[in-house]
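Colleague: Structure of the sequence below:
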Amino acid sequence: MLIFIIHNDNINPYFNLALEEYLFRQFNNDCFMLWQNSRCVVVGRNQYTLAEINLDYIKAHDIPVVRRLSGGGAVFHDLGNLNYTFIVTVHDWQKSSSFEKFTTPILNVLHRLSIRAERSKRNDLTIDGKKFSGTAQYRHRNRLLHHGTLLFSSNLVDLSSTLTADPSRFQGRGIRSTISQVTNIRDYITGELTLAQFRDLIMEQVREVYKDSCLYTLTNHDLSQIHRLMEEKYYTWEWNFGISPLMWG
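Modeller: All right, here's what the predicted structure looks like:
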């Protein structure tokens, strides 16, 4: 099937998560997208937000917090991080190998750069045992959304500070994030390589794997629907903070 390469240079986290859901629910074609968010925290669908974040730090630095469609743990985004998304139609025989399938283009690029990156048992990507990429998935019927982060040159102080919550302040039954030692890809690159150049290498690799692909530019109709979803869902306190599996003891 033809895969759409979605052109998106918007860095608004609320818009980008609404865009992912719009593509997942409204498009029949497979899709691939590389995208970035300005500084923010993105929490998993089943998490209790306040138990995952350092609320004082986030308020002091005016960092947005938004909930995504998929499960998994909380992650920090900034312009030193690159995100990738695959949205595909899934057949039963593919389900067990989807993580390997979607991370192969990423690993191929890193191996060509002589970086010894590998998959972990937790479906992360690591270098020397340090995590630089976390992944999550969302399924509905025969459609699958797989997305991941790629820490290239992120501010690791901000990352640690935003995700260091005080466990005594909030108790609940949400899915807690797993604490991992993290690293930036750029620290392992010999020579000069910008994030934009790294992005181009990934795009070239995806086009090599998915030869039947074409660039898709969002239409005015698409943008109108995405903005509507953003306003009605992703901008709301109810979605980002209000809905949670919290049960006070």
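
Colleague: Please count neighbours and contacts with C-alpha atoms only from this point.
Modeller: Fine.

Colleague: May I ask which helix or strand encompasses residue 146?
Modeller: For residue 146, the element it lies in under DSSP states H and E is strand 143-151.

Colleague: For the following helix or strand past that strand, enumerate the helices and strands it packs against.
Modeller: From strand 143-151 onward toward the C-terminus, using DSSP H and E, the following helix or strand is helix 156-162. Contact analysis of helix 156-162 by 3 or more CA pairs under 8 Å, 6 or more residues apart in numbering; DSSP states H and E lists helix 55-60, strand 75-77 as its packing neighbours.

Colleague: Please identify the deepest-packed of these.
Modeller: Scoring these by mean neighbour count under mean count of other CA atoms under 10 Å gives strand 75-77 as the most buried, with a mean of 24.

Colleague: and the strand holding residue 146, how far from the chain's centre?
Modeller: Distance of strand 143-151 from its chain centroid, counting by CA atoms, centre = their mean, to the nearest Å, is 5 Å.

Colleague: so which of the helices and strands packed on helix 156-162 gets nearest residue 16?
Modeller: With CA to CA, the closest approach to residue 16 among these belongs to strand 75-77: 12.0 Å.

Colleague: Now for residue 207, how many residues are close by?
Modeller: Look at residue 207: counted by other CA atoms under 10 Å, it has 17 neighbours.

Colleague: which non-adjacent residue is nearest it?
Modeller: Once flanking residues are discounted, residue 207 sits nearest to residue 213: 6.8 Å by CA to CA, 6 or more residues apart in numbering.

Colleague: Can you give me every residue that contacts the one you found?
Modeller: For residue 213, the contact set (CA atoms under 8 Å, 6 or more residues apart in numbering) comprises 2, 3, 4, 5, 207.

Colleague: what do you get for residue 70?
Modeller: Contact analysis of residue 70 by CA under 8 Å, 6+ apart lists 44, 45, 136, 137, 138, 145.

Colleague: would you list these in CSV and tack on distance to residue 195?
Modeller: CSV is the format used below for the contacts of residue 70 (distance: CA to CA, whole Å):
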residue, distance to residue 195
44, 26
45, 28
136, 22
137, 25
138, 27
145, 24
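
Colleague: Please provide the structure for the following sequence as well, for comparison with the first:
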Amino acid sequence: MINVINNSNNPYFNLALEEYFLKYKNLEDNILILWQNEPVIVIGKNQNTYEELNLEYVNSNNIKVVRRLSGGGAVYHDLGNLNFTIIEGNSNIHKNDFSFFALPIISCLNKLGIKATFNGRNDILINDKKFSGNAQYFYKDKLLHHGTLLFASDLTVLSKALNVKKDKFESKGIKSVGSRVTNISDYIDTNISINEFKNMLIESVFEDKNEKIKNYILNDEEIKKINELVENKYSSWEWNFGKSPKFNYIKEMRFNSGSVSITMNVVDGIIKNFKIYGDFFEENSLEELEKRFINKKFEIREIKNIVESTNISKYILNINNEDFIKLFL
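Modeller: As a prediction, the model looks like this:
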């Protein structure tokens, strides 16, 4: 096994790094990568991005959003969360065997006096509380297994960022399942930093393989190719939002001048149908206003630009632009 050194905290780079070693770089050995992200929501491959996060909170707190290669649910990462990736050259050996990859983690925690257990489909628990979720992705003969390790993450932000508002969504995407979560650091008596824990985990993984630690440092050409993946894929709206399954969005709010509701059909992140309903009084035909949103991205900045370039009260009596934008948040 080879330990790839990665000190980046950029979530776009870190996910591109995974794909690079899975699809474009063959070290002829299994690969371990440990990495941390600045605040980000990581969306599962088959999920509807809009459905999984509190978009208003995410935008106002400058939390990034990125889609990963593997399936499973949406997760929140920050610098208190340690992520691990293992790439195996033969996918047939441990395909869908999530418990196998949990063993060195459980062993590492045992050395710290913490009893951890593998449970259910893909979780590792301490005292029945989840601190690690795992997922897999397959490419040709290769297997990519990765997971989260909540070490000292801000669980308050986690709950807010993934606290989807109770607006009505109808979607073919897969909804995340809420779970009680905990931090590893809460169960450690001594003062151990996340970097110290990271080094302990590397030792545990190689010890589990009965191998000496072998490190691999990225060269400039490899970093260049990874950054190309960042630019062309992982930082793009098309990958992170446009890949969402088609869905219908319905939102209704009541204002002093009456109730207003909007419905839209979104396909590949693009608004294909848009209608306004309510018991308000109309100033001018709504069709002109509705057409402004057709074939536009379902993305808050673009929607705000449309609203800000329009006098909403020209169409809906006594509804101003600020009120109208609330229907999209």
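
Colleague: which other helices and strands contact the strand holding residue 146 of structure 1?
Modeller: With contacts defined as 3+ CA pairs under 8 Å, 6+ apart, the packing partners of strand 143-151 of structure 1 are helix 13-26, strand 81-89, strand 130-133, strand 135-140.

Colleague: Residue 180 of structure 1: which of those is closest?
Modeller: In this view, those are compared for proximity to residue 180 of structure 1 by CA to CA, and strand 130-133 is the closest at 6.6 Å.

Colleague: post-alignment, the closest one versus structure 2, mean distance?
Modeller: Its match in structure 2 and strand 130-133 of structure 1 itself, once the structures are fitted together, sit a mean 0.4 Å apart by mean CA distance after the TM-score superposition for structure 1.

Colleague: and that strand, how far out from the chain's middle?
Modeller: 13 Å.

Colleague: Could you do stretch 30-37 of structure 1 as well?
Modeller: Its chain's C-alpha centre lies 9 Å from the corresponding centre of stretch 30-37 of structure 1 when counted by CA atoms, centre = their mean.

Colleague: which one is whatever residue of structure 2 lines up with residue 76 of structure 1 nearest to, not counting chain neighbours?
Modeller: Under the alignment defined by TM-score structural alignment, residue 76 of structure 1 corresponds to residue 76 in structure 2. Among residues not flanking residue 76 of structure 2 along the chain, residue 41 sits closest, at 4.6 Å (CA to CA, 6+ apart).

Colleague: Residue 157 of structure 1: which of the contacts of residue 213 of structure 1 is nearest?
Modeller: Residue 157 of structure 1 has its nearest neighbour among the contacts of residue 213 of structure 1 in residue 5, at 32.8 Å by CA to CA.

Colleague: before we move on, back to that, if you map the contacts of residue 70 of structure 1 onto structure 2, which are still there?
Modeller: For the contacts of residue 70 of structure 1, the subset whose aligned partners also touch in structure 2 (both residues aligned by TM-score structural alignment, their matches' CA atoms under 8 Å) is 44, 45, 136, 137, 138.

Colleague: Just give the number of residues close to the fourth one.
Modeller: Here the number of neighbours of residue 137 of structure 1 (other CA under 10 Å) works out to 18.

Colleague: before we move on, what about the last one?
Modeller: By the other CA under 10 Å criterion, the neighbourhood of residue 138 of structure 1 contains 17 residues.

Colleague: Once you drop chain neighbours, what's closest to the residue nearest to the spatial centre of structure 1?
Modeller: When structure 1 is reduced to its mean C-alpha position, the closest residue under CA atoms, centre = their mean turns out to be residue 148, at 4.0 Å. With CA to CA, 6+ apart as the measure, residue 135 is the residue that lies nearest to residue 148 of structure 1, at 4.1 Å, once sequence neighbours are left out.

Colleague: quick one: the one you found from residue 83 of structure 1, how far?
Modeller: Residue 135 of structure 1 sits 10 Å away from residue 83 of structure 1 when distances are taken as CA to CA, to the nearest Å.

Colleague: So these two - more neighbours on which side?
Modeller: In this comparison of residue 135 of structure 1 against residue 83, neighbours counted by other CA under 10 Å, the higher total goes to residue 135 at 24 against 19.

Colleague: Next, the contact list for the more buried one, please.
Modeller: Contacts were defined as CA under 8 Å, 6+ apart; by that measure residue 135 of structure 1 touches 123, 124, 146, 147, 148, 149.

Colleague: From those residues, list the buried ones, please.
Modeller: Applying 16 or more other CA atoms under 10 Å to the contacts of residue 135 of structure 1, the neighbour count classes 124, 146, 147, 148, 149 as buried.

Colleague: Look up how far residue 110 of structure 1 lies from the closest residue to the second one other than its chain neighbours.
Modeller: What it means is residue 146 of structure 1. Ranked by CA to CA, 6+ apart and with sequence neighbours excluded, the top spatial neighbour of residue 146 of structure 1 is residue 137, at 4.5 Å. The spacing between residue 137 of structure 1 and residue 110 of structure 1, counted by CA to CA, is 22 Å.

Colleague: try residue 158 of structure 1
Modeller: Looking at residue 158 of structure 1 against residue 110 of structure 1, where the rule is CA to CA, the gap reads 25 Å.
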